[in-house]
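Participant: Turn this into a model:
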Amino acid sequence: MAVHRELPPAKLAPTLAEIARGVRRDIVTTIGQAGMGHLGGDLSVTDILVAAYWRALTVDPFAPDAADRDRFVLSKGHCAVALYSVLASCGFFPRSALETFGGPLSPLNGHPNRVKVPGVETNTGPLGHGLPVAVGCALGARLRGIANRTIVVLGDGEIQEGSNWEAAMTAAHHRLATLVAVVDRNRLQQGARTEETKALEPLDAKWAAFGWEVRRIDGHDHQALVEALAPSSTGRPVAVLADTVKGKGVSFVEDRVEWHHRVPSAEQLRAALEELSG
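Facilitator: Modelled structure (predicted):
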């Protein structure tokens, strides 16, 4: 099974919606059973990851290290359960492996590890590292003469890290048109709202000032995501500002700062799965 850009457009929206619903069920189940995780951010980024893996990226779960594969970097590595759930949905490893998350000797740790998990391009966790790595991936592909693409997903809180803006300036200078940076703009970070911690807006103007092609969309609209993840139309790197809701899909988690890394109780897990069953 290869996951690539050639899914039938007519079937795209219902297919991705169904996949995303299943991924969200896997996320809440995995975190609930393990007693650890970052539920709010996992749920906000789900639709972005589903659109990336099931539509935008050219990858093959049976050849995860193929030289010409597209690269995906989850900079907000604390949302590893969302990445693991999407990789499992694509066939990189059995869904049953999600049951081992956080357990002794499990390859599925709280942050993704490229040595242990097929489909993971780079270890992430310290925020502000993913975009610099992605810039390196895009530059490396150019040097090797490979026409693959690189997509990196960042949390909006981590945009406060200066390393991102150094990388953004470098990407624009080298006109890395094969690079797409997606900001999961849920407006919450650990402990507070982003605008209370360190204001980010006008975020679109800031990316544009650094020389990027900017696309602002509803980060839960699958068709909008697919279109936004399309190649650059200007020869510049693309910044997708995906407006999302932290905890999307579970009403008592949505837009609640305390659910950054809270674990649902057994009763809350049942309620969340019921909401996600439709």
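
Participant: from here on, contacts and neighbour counts on C-alpha atoms
Facilitator: Noted.

Participant: And the helix or strand hosting Ala20, what's buried?
Facilitator: Assigned by DSSP states H and E, Ala20 belongs to helix 12-34. In terms of neighbour count (16 or more other C-alpha atoms under 10 Å), helix 12-34 has its buried residues at 12-13, 16-17, 19-34.

Participant: now the strands for this protein?
Facilitator: Using DSSP state E, the strands of the chain run over residues 71-74, 150-155, 179-185, 188-189, 192-193, 213-218, 238-243.

Participant: Roughly how far does Leu16 sit from Gly247?
Facilitator: To Gly247, Leu16 is 18 Å away according to C-alpha to C-alpha, to the nearest Å.

Participant: dump the residue contacts of the nearest residue to Gly162 once chain neighbours are set aside.
Facilitator: Distances taken as C-alpha to C-alpha, 6 or more residues apart in numbering put Gly128 closest to Gly162, at 7.5 Å, once the chain neighbours are dropped. For Gly128, the contacting residues are 75, 158-159, 161-164, by C-alpha atoms under 8 Å, 6 or more residues apart in numbering.

Participant: next up, for comparison:
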Amino acid sequence: MSDIIQMEKFAKDIRKETLKMLLNRGFGHIGGAMSIVETLAVLYSNMKINPQDPKNLDRDFFVLSKGHAGPSLYSTLALKGFFPLETLMTLNDNGTTLPSHPDRNLTPGIDMTTGSLGQGISAAVGIALGLLRDGSERQVYCIVGDGELNEGQCWEAIQFAAHFKLTNFTLFVDNNKKQLDGPNDEICETFSILEKLRSFGFHSMQVKGDSVGEIQTALKGDNFGKPKAIVLDTIKGQGVKYFEDLKANHHVRFDDEMKGVLLWEIQNFEKGDKEDDNE
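Facilitator: Just a heads-up that it's a prediction; the model follows:
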């Protein structure tokens, strides 16, 4: 099986487990969790990690700055073996190790506590600077949301990363065109995120955010002595048509119709799994 096919299968599994988790919970940030699934599949197929030793000193670092997408990251970590899949059903429960937003003190595999938008990227570039000055070859990866880039702190961190030539830092921008209150172009126009990142000194490119092949190629490409930025052209709710089309799909409390859609999607994924096993 080729690497691309394996990553596509990984992405389907992440999406399936995330939908199961959210259905069990009855609500959640489905829109932004779905739009980064393919990126997580590529990252966790390439990063240097050790599920049996999550704080291994030789690991690469990942910071999910858009912390509300935590459910998809939890599914990724569980599928990689950081903790049992059954733990996913405890999302947001009292005493859970899987809170709504990632917490490095609670969840194995979480490198940085996030949720306050704008702050995760600042922590990520700080980690990257420390590793670079230590002469380490470890890499630091970070995902921010396009709406999150309304925060001036993000651009301070981006300028900082370019100034210090953090060649070990890769930034992914989930450009799903929507944020909490509605479309970006109505709330706060982003203009060209790609051109802005280039003007700030990043080696930047844009890819289809649902294509593991394009994401993989961009990730593996040269950074030309600069920090790298990969702008992901995504859809909020990506991979689940009903929620792609839902206007208010940032955080959703599921009604009976929505629960039926989620169950149908999960059953389709599981049917596909059985067909793959029989090939």
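
Participant: related to what we said a few turns ago, among the contacts of Gly128 of structure 1, which ones are buried?
Facilitator: 75, 158-159, 163-164.

Participant: Next, please give the residue ranges for the helices of structure 1.
Facilitator: 12-34, 39-51, 80-90, 130-144, 162-173, 194-197, 203-209, 222-228, 266-275 (DSSP state H).

Participant: can I get these in CSV with distance to Phe101 of structure 1?
Facilitator: Below are the helices of structure 1 laid out as CSV (distance: least, C-alpha to C-alpha, whole Å):
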stretch, distance to Phe101 of structure 1
helix 12-34, 6
helix 39-51, 14
helix 80-90, 8
helix 130-144, 22
helix 162-173, 29
helix 194-197, 29
helix 203-209, 35
helix 222-228, 27
helix 266-275, 16
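
Participant: can you tell me which of those comes nearest to Gly102 of structure 1?
Facilitator: Ranking these by proximity to Gly102 of structure 1 (C-alpha to C-alpha) places helix 12-34 first, at 6.2 Å.

Participant: and the closest one, what does it pack onto?
Facilitator: helix 39-51, helix 80-90, helix 222-228, helix 266-275 (3 or more C-alpha pairs under 8 Å, 6 or more residues apart in numbering; DSSP states H and E).

Participant: Take these and lay them out in a markdown table including mean neighbour count and distance to Val257 of structure 1.
Facilitator: Below are the helices and strands packed on helix 12-34 of structure 1 laid out as a markdown table (neighbours: other C-alpha atoms under 10 Å; distance: least, C-alpha to C-alpha, whole Å):
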| stretch | mean neighbour count | distance to Val257 of structure 1 |
| --- | --- | --- |
| helix 39-51 | 28 | 8 |
| helix 80-90 | 26 | 18 |
| helix 222-228 | 20 | 25 |
| helix 266-275 | 15 | 17 |
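
Participant: ranking the strands of structure 1 by burial, who's on top?
Facilitator: strand 179-185 (a mean of 27; mean count of other C-alpha atoms under 10 Å).

Participant: ok so, going back, include distance to Gly103 of structure 1 when you put the helices and strands packed on helix 12-34 of structure 1 into a markdown table, please.
Facilitator: Formatted as a markdown table, these follow (distance: least, C-alpha to C-alpha, whole Å):
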| stretch | distance to Gly103 of structure 1 |
| --- | --- |
| helix 39-51 | 17 |
| helix 80-90 | 13 |
| helix 222-228 | 33 |
| helix 266-275 | 19 |
